[in-house]
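Asks: Here you go, sequence then predicted model.
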Amino acid sequence: MKLVRYGARGAERAGVVDAQGRVRDLSMLLPDIGPAQLAPRTLAALSAIDVERLPVVDVVDAGESGVRLGCPVGGVGKIVCVGLNYRDHAEEAGMAVPKEPVLFMKAVTTLSGPQDAVQIPPGAQKVDWEVELGIVIGSRLKHVKKEDALRHVAGYVLANDVSERAYQIERGGQWDKGKSYDTFAPVGPWLVTADEVGDPHALALWLDVNGERMQDGNTRNFIFDVPSVLSYISDFMTLEAGDIVLTGTPAGVGLGRKPEPRFLKAGDEMRLGITGLGEQRLRCVQAG
């Protein structure tokens, strides 16, 4: 099942994608798609609905006219991220392969939709891209064993961990500073439930900038797999329903380009996708 949220920012409504790829309005049945709607029992009840009876929504497609798609999860409490979780990305960054997952946070104000503009901060020179698999938590995790972790997953999303590298690396430490500008976490188009995704360790992911392929990876190359990541995080903090965990990015980020790094500027366009999780089309604009 593919769930969406559509409408103006801050006023999104719940939707579901039918077998023909059309968005159907769920708002008469659900107030939103957020923590209260992500429990296994609720998702099971939703899967039994005859979506063909629901009204069709004319959502935006490939930048054309239509209703905006927002982040497919509402009421997100926190965004927890895993850094350097692909060996090839650690190598291109010139950093040792970690012995334990590297954790950092993104502010929830970074969240945006799959076709919303990405803002370049005033004076920023090193804005970078990172296509990532996101995990959406469906029920609380606290000191959860690895073998039990996946039962707490509601589903998965496509995400872009946009980063300002000077803020991240050159401004006194703390990666969060380079990760938390508004619009630095485009998510969606869909929340795809775990049963439909199947194995999260066999998904191709890619990202293009202005039509040029920059990243081309696969989640089978994780250093730390999804159960390991969730179990590990749950020993340091409680993960609640609606939280999003970003699992790291493969090689091909702008910082690692040779012979010279390449960074985003106003007017650039990113297109990215993950097998079964849809695609994003993101135009960069200068923030005021």
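Replies: That came in fine, so what should we check first? Numbers count the residues shown, from 1 in each chain.

Asks: C-alpha from now on. contacts and neighbour counts both.
Replies: Will do.

Asks: Now L111. Nearest residue, chain neighbours left out?
Replies: Nearest in space to L111, with sequence neighbours left out and distances taken as CA to CA, 6 or more residues apart in numbering, is A185 at 4.7 Å.

Asks: The one you found: neighbour count?
Replies: 28 (other CA atoms under 10 Å).

Asks: how far away is it from P227?
Replies: Using CA to CA, to the nearest Å, A185 is found at 23 Å from P227.

Asks: repeat for H89
Replies: For H89, the distance to P227 - CA to CA - is 21 Å.

Asks: structure B:
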Amino acid sequence: MENTNVKNWDNDHFMHPWEGMGDMGQNERAFLETSDGVYVTNDKGQKLIDGPAGMWCVQVGYGRDEIADAMADQARKLAYFSPFNNTNTVAAEFAREIAKRAPGDLNHVFFTTGGSTAVDSAIRFVHFRNNLLGKPTKKKIISRQKAYHGSTYLSAAVSGKERDRLWLDKPDGLAHFLPDVNPLMRGPDQSVDDFLDEKIADLENAILDLGPENVAAFIAEPVLASGGVIVPPKGYHKRCIEVCHAHDVLYISDEVVTAFGRLGHWFASKDVFDIQPDIITCAKGLTSGYAPMGAAIF
């Protein structure tokens, strides 16, 4: 098989995320073919350090035989079961191990196919909860500019990256976006403390303007990853969660990027930012990118 053929097949048939329509069928992409530890090797035999770990996924490195062997063994024993009607020892053990590591009373794990569907599940659960509690109008989700929470229709609706919103439709009325939380964007004479006060006021004013009876949750990444690796001012998350709980608004911590060692801990919410979220969403490092999987933890 000549590489020229494979290159043509890639351009002719493999539609990549964020494919530029003007360049479609003419791209010159690197073919990554093998890997080991922190390295990937391309089709020219060049060995490269994979600094981003794929897309912030491969926390424990490539070529881990114990993971590959466990996956192959499980595929031979049982490739699939319906969680509606049955359960499985491995799945129960995995849920237990995640629950043991999640902060506080977050001890119920709902498995999904990735980060986007974990966020979908969290939002749908929040809406379901409020329906059960007799609060049918309490449905709005507050998010931030530059926030990224997924690429499904629902998770994209609460994502605040401008590029994502230029050409793709979103449901109206679900999300409300607060201004950028990047401290570098503060005014020339504005201190970080004043900027922090402004960001907290953004959140509380939005809840009051929309009506606490209409606001279901605030969703936030501990570090806004895809939006530019933005670290909010110190104390930001703690003060946000205090505002949320004062108005019966749930706090969803989107740890798809920051969990499972990315910031040095199983979860960053408690250990790095000293908050106890109501819900955590995760994926990526959950399987180190070896399998597409996510989870919403309640």
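Replies: The structure has been received and is ready for your questions. This one's a predicted model, so the numbers in the text were calculated from it and none came from an experiment.

Asks: quick one: TM-score?
Replies: Scored against TM-score structural alignment, normalised by the length of the first structure, the superposed chains reach a TM-score of 0.23; 117 aligned residues with a CA RMSD of 6.9 Å.

Asks: The residue nearest to L111 of the first structure is in contact with S163, isn't it?
Replies: No - the pair A185 of the first structure / S163 is not scored as a contact, 9.1 Å apart, by CA atoms under 8 Å.

Asks: didn't H127 of the second structure look like it was pressed against V215?
Replies: No - H127 of the second structure is beyond contact range of V215, at 10.3 Å (criterion: CA under 8 Å).

Asks: more neighbours, these two?
Replies: Ranked by neighbour count (other CA under 10 Å), H127 of the second structure and V215 place V215 first, with 26 against 21.

Asks: Which of the residues in stretch 70-77 of the second structure are classified as buried?
Replies: Neighbour-count burial for stretch 70-77 of the second structure, counted by 16 or more other CA atoms under 10 Å, picks out no residue.

Asks: List of residues touching it?
Replies: By CA atoms under 8 Å, 6 or more residues apart in numbering, no surrounding residue is in contact with stretch 70-77 of the second structure.

Asks: Next up, the contacts around D195 of the first structure.
Replies: Neighbour list for D195 of the first structure: G155 [criterion: CA under 8 Å, 6+ apart].

Asks: roughly how far apart are it and S47 of the first structure?
Replies: Relative to S47 of the first structure, D195 of the first structure is positioned 11 Å away (CA to CA).

Asks: Then M105 of the first structure?
Replies: For M105 of the first structure, the distance to S47 of the first structure - CA to CA - is 32 Å.

Asks: In terms of packing, which of the two has more residues around it?
Replies: M105 (18 against 13).

Asks: Not counting sequence-adjacent ones, nearest residue to that one?
Replies: V80 (4.8 Å).

Asks: Could you pull up the contacting residues of the one you found?
Replies: V80 of the first structure neighbours (CA under 8 Å, 6+ apart): 103-106, 243-246.

Asks: For V90 of the second structure, see how far away F110 of the second structure is.
Replies: 14 Å.

Asks: So which of those two has more stuff around it?
Replies: Set side by side, F110 of the second structure and V90 show more neighbours around F110, with 14 against 10, by other CA under 10 Å.

Asks: wait, is that one part of a helix?
Replies: No - applying DSSP: H, G, I helix; E, B strand; the rest coil, one finds F110 of the second structure to be strand, outside a helix.

Asks: Hmm, it is touching T281, no?
Replies: No - F110 of the second structure lies out of contact with T281 (CA under 8 Å); the separation is 9.5 Å.

Asks: got any residues that touch both of those two?
Replies: Joint contacts of F110 of the second structure and T281 (CA under 8 Å, 6+ apart) are 295-297.

Asks: For the spatially closest residue to L205 of the first structure that is not a sequence neighbour, which residues are in contact?
Replies: With CA to CA, 6+ apart as the criterion, L205 of the first structure has its nearest non-adjacent residue at 4.3 Å, and that residue is I274. Going by CA under 8 Å, 6+ apart, I274 of the first structure touches 133, 158, 203-206.

Asks: how about those in a markdown table, adding neighbour count?
Replies: Listed next are those as a markdown table, based on neighbours: other CA atoms under 10 Å:
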| residue | neighbour count |
| --- | --- |
| L133 | 29 |
| L158 | 28 |
| L203 | 18 |
| A204 | 16 |
| L205 | 23 |
| W206 | 22 |
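
Asks: Tell me the one of the residues you listed nearest V56 of the first structure?
Replies: L158 (23.2 Å; CA to CA).

Asks: Which helix or which strand is home to the closest one?
Replies: Secondary structure from DSSP states H and E places L158 of the first structure in strand 153-160.

Asks: What is the helix or strand following that strand packed up against?
Replies: Scanning forward in sequence from strand 153-160 of the first structure by DSSP H and E, the next helix or strand is strand 163-164. When contacts are defined as 3 or more CA pairs under 8 Å, 6 or more residues apart in numbering; DSSP states H and E, strand 163-164 of the first structure packs onto strand 127-128, helix 176-179.

Asks: Just send these back as CSV, with distance to V56 of the first structure too.
Replies: Below are these laid out as CSV (distance: least, CA to CA, whole Å):
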stretch, distance to V56 of the first structure
strand 127-128, 36
helix 176-179, 36
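
Asks: Mind checking those for the one nearest to Q286 of the first structure?
Replies: Among those, if distance is taken as CA to CA, the winner is strand 127-128, at 11.4 Å.

Asks: Does anything pack onto the closest one? Which helices or strands?
Replies: Applying 3+ CA pairs under 8 Å, 6+ apart, one finds that strand 127-128 of the first structure makes contact with strand 163-164.

Asks: ok, then the element right after the strand it packs on?
Replies: Downstream of strand 163-164 of the first structure, the next assigned helix or strand under DSSP H and E is helix 165-169.

Asks: Report the buried residues of that following helix.
Replies: Of the residues in helix 165-169 of the first structure, those buried (16+ other CA under 10 Å) are 165-168.
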